[in-house]
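A.B. asks: make a model of this:
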Amino acid sequence: MCEAAKKIEKILGEESVSFDEEDLETHGFSEWSTSNTAQRPVAVVSPRSTEEVSMIAKICHEYNVPMIPFGAGSSVEGNFTAPFSGISIDISRMDQVIALRENDMDVTVQAGVNWVTLNETIEQHGLFLPLDPSPTARIGGMIATNCSGTNALRYGTMKDWVVNLTVVLADGSVIKTRRRPRKTSAGYNLNSLFTGSEGTLGIITEATLKLATIPTHFSVATAAFPTVRDAAAAASNMIRNGIPLAALELMDEVQMKVINQNGGAGGRTWEEAPTLFLKFSGTSDGVQDNITRAQAAVNTHRGSKFQVATTKEAMKSLWAARKEALWAMLAIRPEGTQIWSTDVAVPLSHLAEIIELSKKESGRLGLFSSVLGHVGDGNFHQAVMYNPNIPEEKDAVAHCVDDMMVRALKMDGTVSGEHGIGLGKKACLEKELGVNTINVMRALKRSLDPRWLMNPGKIFDEEETPAA
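C.D. replies: Have a look, this model is predicted:
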């Protein structure tokens, strides 16, 4: 592995390859994830182009070295860990907007472009990429994990915005998934194959993305409820009655208390009760009508303190608690503890039930536990703080999380609404999809192994297959 890294350094230069222990730690360990491993990469390589990524892959293939694509490091399921060591390929220097086409409403970017920076660049043209993941997220990682965020209710997930991809395969081969029209019937849907593949099939280096027109009017609102079940029921009511919300988020009473413990958010303290956060967008009349309908749903399910903001500053203030939730939890975390944060998604009719059951079970642990979620599409997150050095605590939390996964599957849900599988949920994937489906996925992965392509009649053992 070190020989491969030195060979890459000789070609790319010392400034593109790091052996610094702090860099290796940052690229192999996440403090907001419990899905970490003891191994670290031997080097971090920072390419600037598809050609350089291809060269790196060819050398890693020559030396049979695992490659781990790294975006912003904001994933929580161990998506960028290096269980077999290898070389971490950090795409953050690949940050160029290659082409913006206003008339076609699309943009081609390198994979290391930050989505916030991209939107700041294109919003002057009245366009935006309407997703809302972590503010640090980069386009390549967003595609690799099929990310979403608070705007998924109206705008869908990353897969809905990918036009085409440039991908480097394990042997350094470069492919493009399709051309630039909005629709095509030419060949397999390779966009869907690589979107959500978490770096296991290849390294995404460039992407062409669809863009949306920025709506003319926005508004946000919040409402408090006596119980999480009431809040979830109100959310389901709004969706069932066709209120076209831009976002619909839930934070439980624990989350609201944490916000207050950190001095509040948006210049205020909050009622420590389950709270819905709503976004509206569209025309002026349309937004006002949707606010009225949403308030009626809130009142039907015992909601109170329905507050609406329409100015930019007021909206930012009212939405601040939702945006600061993760950082508020990290701020109060006792030294030596970790946060086990994970997510599931279920059909809307089961949302209130699974949130209530999951809160009840985690509450029995006697540990910090809270719920927040994108309840408009049946996706919620649970976070539990525990001390990993106390085996009883770690085992109890693991059991609680596994029960939540099983519960979601019994409700015809999924073990991951948006976090991805990573190392954290590998064991859950077979439970969800079954052995036959997993075998199809394995076959797809092996089919992109260059040795398999050259020798289709030979089946390689798992340990012989180079990792991408």
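A.B. asks: contacts and neighbour counts: CA atoms only from here.
C.D. replies: OK.
A.B. asks: residue contacts, the nearest residue to residue 168 once chain neighbours are set aside?
C.D. replies: Nearest residue to residue 168 in three dimensions, chain neighbours excluded: residue 174, at 4.6 Å (CA to CA, 6 or more residues apart in numbering). Residues in contact with residue 174, defined by CA atoms under 8 Å, 6 or more residues apart in numbering, are 54, 166, 167, 168.
A.B. asks: ok, and the most crowded of these?
C.D. replies: The most crowded member of the contacts of residue 174, judged by other CA atoms under 10 Å, is residue 168 (26 neighbours).
A.B. asks: could you also give me the structure for this next sequence, so I can compare it with the first?
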Amino acid sequence: MISAALNGNIIVTATAEAIATVITDLRALLGERLSTGAAVRGHHGKDLSHHEAALPDAVAFPGTTEEVAAIVRICAAHRVPVIAYGTGTSLEGHINAIEGGICIDLGGLNRILKVNTADLDVTVEAGVTRMDLNAHIRDSGLFFPIDPGANASLGGMCATRASGTNAVRYGTMRENVLALTVVLADGRIIRTARRARKSAAGYDLTRLFVGSEGTLGIITEATLRLYGIPEAMSSAVVGFDSLEGAVNTVITTIQSGIPIARIELLNSAMIAAINSYSKLSYAERPTLFLEFHGSPAGVAEQAENFGAIAQDCGGGDFAWTTKTEDRTRLWQARHDVAYAAMNIRPGADMITTDVCVPISRLADCILETEADFKAEGFPIPIAGHVGDGNFHTILLYDHKDPDETKRAFALNDRMVMRALAMEGTCTGEHGIGQGKRDFLIAEHGEAVSVMRAIKTALDPDMIMNPGKILKP
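C.D. replies: The predicted structure is shown next:
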């Protein structure tokens, strides 16, 4: 057993003998549902981010919570790392097995266990994806609103505290998870809460595990809030003379209490990118994509009030649609911004950034970021969940060029520190993973020591997704 103590944490690297013993024991438990094949390990050792792949020693495919617990107990007995895997769509190296170990693919936990239509909640296993859930409950008149773009697993969305385009109205995963079933580092199975909409009973363990990125335990089931499918939905696109005008429109809209469901900002460079990629023809100017939910009369009133605000702030003509296929095309174009931006510079590497600031500072943060990108000679495609101050830049660089790589990462660092100086955060929704561990310390300071204490209490041998969130 090799161990190293760094900055107050101990990372234990399992020996080859320990790994071999665990693989033997897991094969006895799972049979062919344990794989050591290079292709399977390669698939499970890399997410969608720029971080280099780090392969696990084996991949386990359990079918129940009890099997997950059995796998963890075997790994814990030999201090072998455990990494949970959902669909692999994370963006900060969350699933990379940087200390080796066993990857637990939760795709086999894919049952929708109970839909409680009267209580507007559902209990699902961790491997159910958001699209699968919505397809299953559509006939009940309900839907689950959190939409991060990718068809992510709901367990992974809980683990990374995901949000997306609907967060301005429906909140993030933090607000929409009622209870979790979690396998702890010693193999115990706990339920963090019941289905009641509120409780003052003890510590809020549900919120502790939401956003824990697999470092405290493995989420195997989740009870989630559901909402009625709106009677009417209307989407629109509107361009503005200036970025400040677009942001001021959003601020005024929210302050006026208009219950907008989605409101997304794309800068001129991103509009040009999606026009090319998605075969659209929007004017290349700062643009808002928006959507209203409610009754037909309510949606019409919301749109009218918003239109008046936008006109006062320099907004141009609206392109409205209520047809499902047109709305789907519009929001698919928004979800495809990363691919559209990559099309600007084919073959380039990509850093997807994720800062969030108070909405009153959003225009300042974006304008300063645009100026910084321009000064460094990088393309500047930006898209943001403008309703909550969160925006993303697609930073395209050539990793074969050491100078350009260095400048790209320095640019990202400056953007994060700019956001922190504006009382923002280094990540609005992607999480910390292995990519933003230094920024966590810059953001939270001494509070990180409390996080370390929680980690040590729940995972004393540091086997749960080691090296993520807290820098070893």
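A.B. asks: need the TM-score between these chains.
C.D. replies: Between these two chains, after superposing, the TM-score reads 0.92 (TM-score structural alignment, normalised by the length of structure 1); 447 aligned residues with a CA RMSD of 1.5 Å.
A.B. asks: hmm, back to that, so which two of the contacts of residue 174 of structure 1 are the farthest from each other?
C.D. replies: 54 and 166 (11.1 Å; CA to CA).
A.B. asks: residue in structure 2 paired with residue 115 of structure 1?
C.D. replies: In structure 2, the residue matched to residue 115 of structure 1 (TM-score structural alignment) is residue 130.
A.B. asks: where does stretch 182-197 of structure 2 end up in structure 1?
C.D. replies: Going by TM-score structural alignment: stretch 182-197 of structure 2 matches residues 167-182.
A.B. asks: got it, and stretch 399-417 of structure 2?
C.D. replies: Using TM-score structural alignment, stretch 399-417 of structure 2 corresponds to residues 388-406 of structure 1.
A.B. asks: in this structure residue 349 of structure 1 contacts residue 236, no?
C.D. replies: Yes. Assessed by CA atoms under 8 Å, residue 349 of structure 1 is found in contact with residue 236 at 7.3 Å.
A.B. asks: out of those two, which sits in the busier spot?
C.D. replies: residue 236 (21 against 15).
A.B. asks: can you tell me the element that one falls in?
C.D. replies: Following DSSP states H and E, one finds residue 236 of structure 1 within helix 228-240.
A.B. asks: assign residue 321 of structure 1 to helix, strand or coil.
C.D. replies: Applying DSSP: H, G, I helix; E, B strand; the rest coil to residue 321 of structure 1 yields a three-state assignment of helix.
A.B. asks: from residue 425 of structure 1, how far off is it?
C.D. replies: Counting by CA to CA, to the nearest Å, the gap from residue 321 of structure 1 to residue 425 of structure 1 is 29 Å.
A.B. asks: neighbour count for the two, which is higher?
C.D. replies: For residue 321 of structure 1 versus residue 425, the count of surrounding residues by other CA under 10 Å is larger for residue 321: 24 against 20.
A.B. asks: ok, now which ones touch the aligned residue in structure 2 for the more buried one?
C.D. replies: By TM-score structural alignment, residue 321 of structure 1 lines up with residue 333 in structure 2. Each residue near residue 333 of structure 2 by CA under 8 Å, 6+ apart is listed here: 274, 278.
A.B. asks: try 10 Å
C.D. replies: Neighbour list for residue 333 of structure 2: 271, 274, 275, 277, 278, 279, 280, 327, 339, 340 [criterion: CA atoms under 10 Å, 6 or more residues apart in numbering].
A.B. asks: please apply the same query to residue 25 of structure 1.
C.D. replies: Residue 25 of structure 1 makes contact with 39, 40, 41, 81 under the criterion CA under 10 Å, 6+ apart.
A.B. asks: the closest residue to the third one other than its chain neighbours and residue 311 of structure 1, how far apart?
C.D. replies: Meaning residue 41 of structure 1. If the residues on either side of it in the chain are set aside, residue 41 of structure 1 comes closest to residue 85, at 4.4 Å by CA to CA, 6+ apart. Per CA to CA, residue 85 of structure 1 is found 50 Å from residue 311 of structure 1.
A.B. asks: same deal with residue 430 of structure 1?
C.D. replies: From residue 430 of structure 1 over to residue 311 of structure 1 the distance is 48 Å, taken as CA to CA.
A.B. asks: what does residue 314 of structure 2 align to in structure 1?
C.D. replies: Aligning on TM-score structural alignment places residue 314 of structure 2 opposite residue 302 in structure 1.
A.B. asks: how close does its match get to residue 374 of structure 1?
C.D. replies: Using CA to CA, one gets 20 Å for the distance from residue 302 of structure 1 to residue 374 of structure 1.
A.B. asks: next: residue 119 of structure 1.
C.D. replies: Residue 119 of structure 1 is 22 Å from residue 374 of structure 1, by CA to CA.
A.B. asks: more crowded one of the two?
C.D. replies: residue 374 (25 against 17).
A.B. asks: that one reaches residue 417, doesn't it?
C.D. replies: Yes. Applying CA atoms under 10 Å, one finds residue 374 of structure 1 in contact with residue 417, separated by 9.5 Å.
A.B. asks: list residues touching both of the two?
C.D. replies: 148, 345, 380, 381.
A.B. asks: isn't residue 101 of structure 1 up against residue 107?
C.D. replies: Yes. Between residue 101 of structure 1 and residue 107 there is a contact at 6.0 Å, judged by CA under 10 Å.
A.B. asks: which one's more surrounded, those two?
C.D. replies: Per other CA under 10 Å, whichever of residue 101 of structure 1 and residue 107 has more neighbours is residue 107, with 21 against 11.
A.B. asks: returning to what we had before: and the following helix or strand past the helix holding residue 236 of structure 1, which stretch of structure 2?
C.D. replies: Using DSSP H and E, the next helix or strand after helix 228-240 of structure 1 towards the C-terminus is strand 247-251. Aligned by TM-score structural alignment, strand 247-251 of structure 1 corresponds to residues 262-266 of structure 2.
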